[in-house]
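Trainee: Kindly generate the corresponding structure for this input.
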Amino acid sequence: MPREAPHVGWRPGRRTAALALLFAAVTLGDPMSSARAARPLKLVALGDSLTAGYMLPAESAFPVLLEKALKARGHDVGIANAGVSGDTSTGGLDRLDWSVPDGTDGVILELGANDMLRGTDPAVTRKALDTIIARLKQRGIPVLLAGMRASTNLGPDYVQTFDAIYPDLAGRYGLVLYPFFLNGVAGDAALALPDRLHPNAKGVARIVESILPSVESFLARLQPGAH
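Mentor: Next up is the predicted model:
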């Protein structure tokens, strides 16, 4: 009598293992997406002395205080300080590639104050910022644009042309815009260094407090699946 062919269907052990894998796939989703979501977001603050922390202890610089504030609100994020005192928008463009390394998830772009103080043609500032944003977009790196405003002593034409740079670029590229980086700080001697231009430690803390909602909106765009 011929022997019965061996049964090659599901064995209990195989069935249990398969169900476990199915459950993991349903509950955990794409392993690569989960890994991306699990690691800290890496931001770069690309700016001038306002980012660098001019004349302040390193722990009082804007990127350090912002990172601390975000972590206190439950965000797993690291922020590199790519601020260079005295830098213009053109200077920021010149050093863009090495200031923003591969693997960066987002950039907080704060440049233009020195352009304004030097009376640089706003067209030059606009072109440099536009190029920075476009190059970062080509690399797949989103940008939060921190705006600057011109001093009124430069005249109404200059002020109008310069101040329009930031909302125009934000609209063109669909960026999160923080309209004025020194909002709530400019003109307040209690929040400035003796030069009356740069924020002191209390001034930087005020900047962080004010910009925090915009940064959180920006972080929401960086999450996997966000649009």
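
Trainee: only C-alpha atoms for contact and neighbour calcs from this point on.
Mentor: Noted.

Trainee: residues of the helix or strand encompassing K68 that come out buried?
Mentor: Secondary structure assignment for K68, by DSSP states H and E: helix 62-72. Using 16 or more other CA atoms under 10 Å as the test for burial, helix 62-72 gives F62, P63, V64, L65, L66, E67, K68, A69, L70.

Trainee: Please provide the structure for the following sequence as well, for comparison with the first:
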Amino acid sequence: MAETITVAALGDSLTQGYGLMREEGFTARLQDWLDAHDVDATVLNAGVSGDTTAGGLSRVDWTLSPEVGAMIVALGGNDVLRGIAPETARENLTGILEAARAKDVPVLLVGIAAPNNYGAAYRESFEAIYPDLSQEFDTLYFPNFLAPLTDLGEMSEVMARYVQADGIHPNAEGVKLIVEAMGPKVAELVERARD
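Mentor: Take a look at the predicted model:
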């Protein structure tokens, strides 16, 4: 019988499940999705609210404990909120991916959509980090954590229906949609970990 693959989800409040009951958060819902689709994997919540790519880099070595066979990396939202230079975020994410590669742990890299607060050049530079690094490190890639919500159309309706009152974090229904969209990529990640 194939072994159960432990998937560490290294991220920030979106991964951690900010503002939600534990069973409604991203990692719990992802576990439910994997179980329902007969994917033999255990999801480990390595999300820390407020974490930046630097925080993720500082935690990656102990996150990649011997039982971890695959990793989801979903960081960068807090870097953007703080206006951290894209070059710095790129460097930190590179360090995280190098750590995973050194331990032969396959990665699903999850991007973000940067707002226009710091101008178009900043946004383009930040958003380019994810496809670039995914290609460089041959990771699986999910372009934008929140795209399953933002792609639904009229933002005011989306915000009212799928986002918490803070206007940033998905509510329980929003998390369900994100997991439905990302689940197949995570299943692919688990397969990659078995190869």
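
Trainee: Got a TM-score for the two of them?
Mentor: The TM-score (TM-score structural alignment, normalised by the length of the second structure) is 0.93; 188 aligned residues with a CA RMSD of 1.1 Å.

Trainee: quick revisit: same for the helix holding K68 of the first structure, what does it pack against?
Mentor: helix 49-52, strand 77-83, helix 201-222 (3 or more CA pairs under 8 Å, 6 or more residues apart in numbering; DSSP states H and E).

Trainee: residues in the second structure aligned with that helix?
Mentor: Mapped onto the second structure using TM-score structural alignment, helix 62-72 of the first structure covers residues 26-36.

Trainee: Next, the residue opposite G50 of the second structure in the first structure once aligned: secondary structure please.
Mentor: Matched by TM-score structural alignment, G50 of the second structure corresponds to G86 in the first structure. Under DSSP: H, G, I helix; E, B strand; the rest coil, G86 of the first structure falls in the coil class.

Trainee: What is the burial count for G86 of the first structure?
Mentor: G86 of the first structure: 15 surrounding residues under other CA atoms under 10 Å.

Trainee: Do a quick rundown of the helices in the second structure.
Mentor: 13-16, 26-36, 53-63, 77-82, 86-102, 120-137, 147-150, 155-162, 172-194 (DSSP state H).

Trainee: Now the helix holding K68 of the first structure on the second structure. Mean distance?
Mentor: Aligned to the second structure and superposed, helix 62-72 of the first structure gives a mean residue distance of 0.7 Å (mean CA distance after the TM-score superposition for the first structure).

Trainee: what about that helix, distance to the chain center?
Mentor: The chain centre lies 12 Å from the centre of helix 62-72 of the first structure; the measure is CA atoms, centre = their mean, to the nearest Å.

Trainee: what angle do that helix and helix 201-222 make?
Mentor: For helix 62-72 of the first structure against helix 201-222, the angle by axes from the mean of the first three to the mean of the last three CA atoms, to 10 degrees is 60 degrees.

Trainee: any idea how far S151 of the first structure is from I141 of the first structure?
Mentor: Per CA to CA, to the nearest Å, S151 of the first structure is found 31 Å from I141 of the first structure.

Trainee: The two: which has the busier surroundings?
Mentor: Higher neighbour count among S151 of the first structure and I141: I141, with 19 against 16, using other CA under 10 Å.

Trainee: who touches the equivalent of the more buried one over in the second structure in this structure?
Mentor: In the second structure, the residue paired with I141 of the first structure according to TM-score structural alignment is V105. Going by CA atoms under 8 Å, 6 or more residues apart in numbering, V105 of the second structure touches V68, G69, A70, M71, A193.

Trainee: Apply 7 Å and report the result again.
Mentor: V105 of the second structure makes contact with G69, A70, M71 under the criterion CA atoms under 7 Å, 6 or more residues apart in numbering.
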